[in-house]
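In: The sequence isn't on hand, but the structure is:
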């Protein structure tokens, strides 16, 4: 699989299919890059916003689809240090999982999760020092390269994947990129120097990746495709190429995501806002939509 087209074809062909209807509710986040709470942990700045948002979606009965790069396993050697840094987040995700409302996709920064044996070994349980034994975490969880949400009544499909299939370097040479990040870019990141191989920090690469993805979408009957990877939110108007991007959870002081509810799709942002009395609150802003999914359907 040497071309973007073949890699995206493969992700779509092997995607897990999830049936849904107009009563179904999904929240899509990606690129959380949950780390170890060190200076290089980009997620740490937004973890309270993320936890509050995810708690809201859990209480409201949403299903959670994480579109890759949830865990930062390039900068960090093990999942244990990440779990210990953000335990409250994983306990909440565990609740989603226990109710079959958690759907996980692997990206280039957590590509080790495409190995079921790795997932079983590291994510099934965690050690709880209070009771001195292993406790269940994500038992029997499966990570996917892609998901297809298929509407029960209309047959309309939404293809969800991380999006690095259109980024040949970060798909084929992810182990080399991981090595470079660990030995070079992590310490430089602390000093504010960006990794030039990351499409989120290299505009020319970002444009190339988006162009390849759009080409694939047009060749597949304008299939609604929702990705992450570049960290740049995208929400097209009906009639344009149906290329969506949920953004990331490591924007400065905010997180973005995509909601699917009542048969419609929206781009949202959660951030901290100041109230008139000077106190702070976490609020959700609607950036785009809602637009009916059927408005994107092509015959």
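Out: Nice, I can see it. The structure displayed is predicted, hence computed values, not measured ones.
In: can we go C-alpha only for contacts and neighbour counts from here?
Out: Will do.
In: Work out the gap between whichever strand or helix holds residue 26 and the centre of the chain.
Out: In the assignment (DSSP states H and E), residue 26 maps to strand 25-29. Chain-centre distance of strand 25-29: 10 Å, with C-alpha atoms, centre = their mean, to the nearest Å.
In: That strand: what's the following helix or strand?
Out: Heading C-terminal from strand 25-29 (DSSP H and E), you reach helix 47-59.
In: Okay, buried residues for that following helix please.
Out: By 16 or more other C-alpha atoms under 10 Å, the buried positions in helix 47-59 come out as 47-51, 53-55, 57-58.
In: And stretch 110-117, by the same measure?
Out: 110-114.
In: Same check on stretch 228-237?
Out: 228-235.
In: contacting residues around it?
Out: 30-31, 67-69, 107, 161-164, 198-200, 206, 242-248, 256, 267, 288 (C-alpha atoms under 8 Å, 6 or more residues apart in numbering).
In: Now do the end-to-end distance for that stretch.
Out: Chord length of stretch 228-237, first to last residue, is 18 Å (C-alpha to C-alpha, to the nearest Å).
In: Over to stretch 134-150?
Out: End-to-end for stretch 134-150, by C-alpha to C-alpha: 37 Å.
In: okay, pairing it with this:
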């Protein structure tokens, strides 16, 4: 089964969401929420992420998480992650209650492709304070891919994690999970990086991007947004329309993609210092805004 076949299948089975120029979406991926150990890369940026998410909640954005939200290779149980980052999940609950939460599974949370696993682990949790089961995300569904379809222009925005173009992280994900859990997590604590990760392997990142670019070229330059490699990407109009929202585990910052007013923008949230020595979290546009219509191929 080739990467082109897997990408085709993800597109054909994608959840379709209509949108227009009044719609607002924020895309993050690769949060890798963990257990607050030295291996939990999300822990360093959780305050930045929480502040950014609260901003998007108040501004009426729909949150789309493009995979690897929960770090379920290094951690056996979601319950551990939930207890560690409870405030984050309470915020996600607010998006979900307002029908503004869309979730995609990646390789590190690939167990979520099984609806039974999702229902068992994410519908509710046991509250030790009240000794009762409390609703978390009852009825939530994870998708392999999502297509945003513009109501007027019918332009499509194809969103997925991107590991469909990475054989070992899609077909052989259980092998990689075993290696990460048993071997690389202990080594990561002392500073040795996992060489199986495309985020740490530049050559593998290039290969993955090349395969997805080939698929985009064969599909009328369909605007496609991925994560997986952790490398932010924002092409110029007229280039192959492969975007990447980056990750939430960059050193001291997180990156994402906003879709608003019919435009797309690559953004970064980071901690900045004011002249009087006050630390504050700020939003920094990196690329764009660029009209989505600029990527329509006739």
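Out: Arrived safely. These figures come from a predicted structure and were not determined experimentally.
In: got the buried residues of helix 47-59 of the first structure as a markdown table, with distance to residue 73 of the first structure columns?
Out: Output for these, formatted as a markdown table (distance: C-alpha to C-alpha, whole Å):
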| residue | distance to residue 73 of the first structure |
| --- | --- |
| 47 | 17 |
| 48 | 21 |
| 49 | 22 |
| 50 | 19 |
| 51 | 20 |
| 53 | 23 |
| 54 | 22 |
| 55 | 24 |
| 57 | 26 |
| 58 | 26 |
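In: Identify, from those, the entry nearest to residue 157 of the first structure.
Out: Nearest to residue 157 of the first structure among the buried residues of helix 47-59 of the first structure is residue 57, at 22.6 Å by C-alpha to C-alpha.
In: ok, the residue nearest to the closest one when sequence neighbours are not counted - how many residues close by?
Out: Of all residues not flanking residue 57 of the first structure in the chain, residue 27 sits nearest, at 7.2 Å (C-alpha to C-alpha, 6 or more residues apart in numbering). Residues near residue 27 of the first structure, counting by other C-alpha atoms under 10 Å, number 23.
In: can you tell me how far residue 27 of the first structure sits from residue 92 of the first structure?
Out: For residue 27 of the first structure relative to residue 92 of the first structure (C-alpha to C-alpha), the value is 14 Å.
In: Next: residue 14 of the first structure.
Out: Separation of residue 14 of the first structure from residue 92 of the first structure (C-alpha to C-alpha) stands at 28 Å.
In: With residue 298 of the first structure instead?
Out: 38 Å.
In: If you count surrounding residues, which of the two has more?
Out: residue 92 (14 against 10).
In: Check for me that that one belongs to a strand.
Out: No: read with DSSP: H, G, I helix; E, B strand; the rest coil, residue 92 of the first structure is helix and lies in no strand.
In: I figured it was touching residue 55, is that so?
Out: Yes: the criterion here is C-alpha atoms under 8 Å, and residue 92 of the first structure meets it with residue 55 at 7.2 Å.
In: So which elements touch the longest helix seen in the first structure?
Out: Longest helix in the first structure, counting residues (DSSP state H): helix 203-219. With contacts taken as 3 or more C-alpha pairs under 8 Å, 6 or more residues apart in numbering; DSSP states H and E, helix 203-219 of the first structure sits against helix 4-13, strand 243-245.
In: Residue range in the second structure corresponding to the following helix or strand past that helix, please.
Out: Using DSSP H and E, the helix or strand that follows helix 203-219 of the first structure in sequence is strand 224-227. Counting by TM-score structural alignment, strand 224-227 of the first structure falls onto residues 223-226 of the second structure.
In: before we move on, the earlier item: looking at the buried residues of helix 47-59 of the first structure, which one is closest to residue 223 of the first structure?
Out: residue 57 (26.3 Å).
In: Now do the helices in the stretch 101-250 of the first structure.
Out: 116-123, 168-172, 174-180, 186-190, 203-219 (DSSP state H, counting those that start in this stretch).
In: For those helices, could you give me JSON lines that also reports distance to residue 276 of the first structure?
Out: Formatted as JSON lines, those follow (distance: least, C-alpha to C-alpha, whole Å):
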{"stretch": "helix 116-123", "distance to residue 276 of the first structure": "43"}
{"stretch": "helix 168-172", "distance to residue 276 of the first structure": "45"}
{"stretch": "helix 174-180", "distance to residue 276 of the first structure": "45"}
{"stretch": "helix 186-190", "distance to residue 276 of the first structure": "35"}
{"stretch": "helix 203-219", "distance to residue 276 of the first structure": "38"}
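In: and of those, who's closest to residue 149 of the first structure?
Out: Closest among the helices of the stretch 101-250 of the first structure, using C-alpha to C-alpha: helix 203-219, at 15.8 Å.
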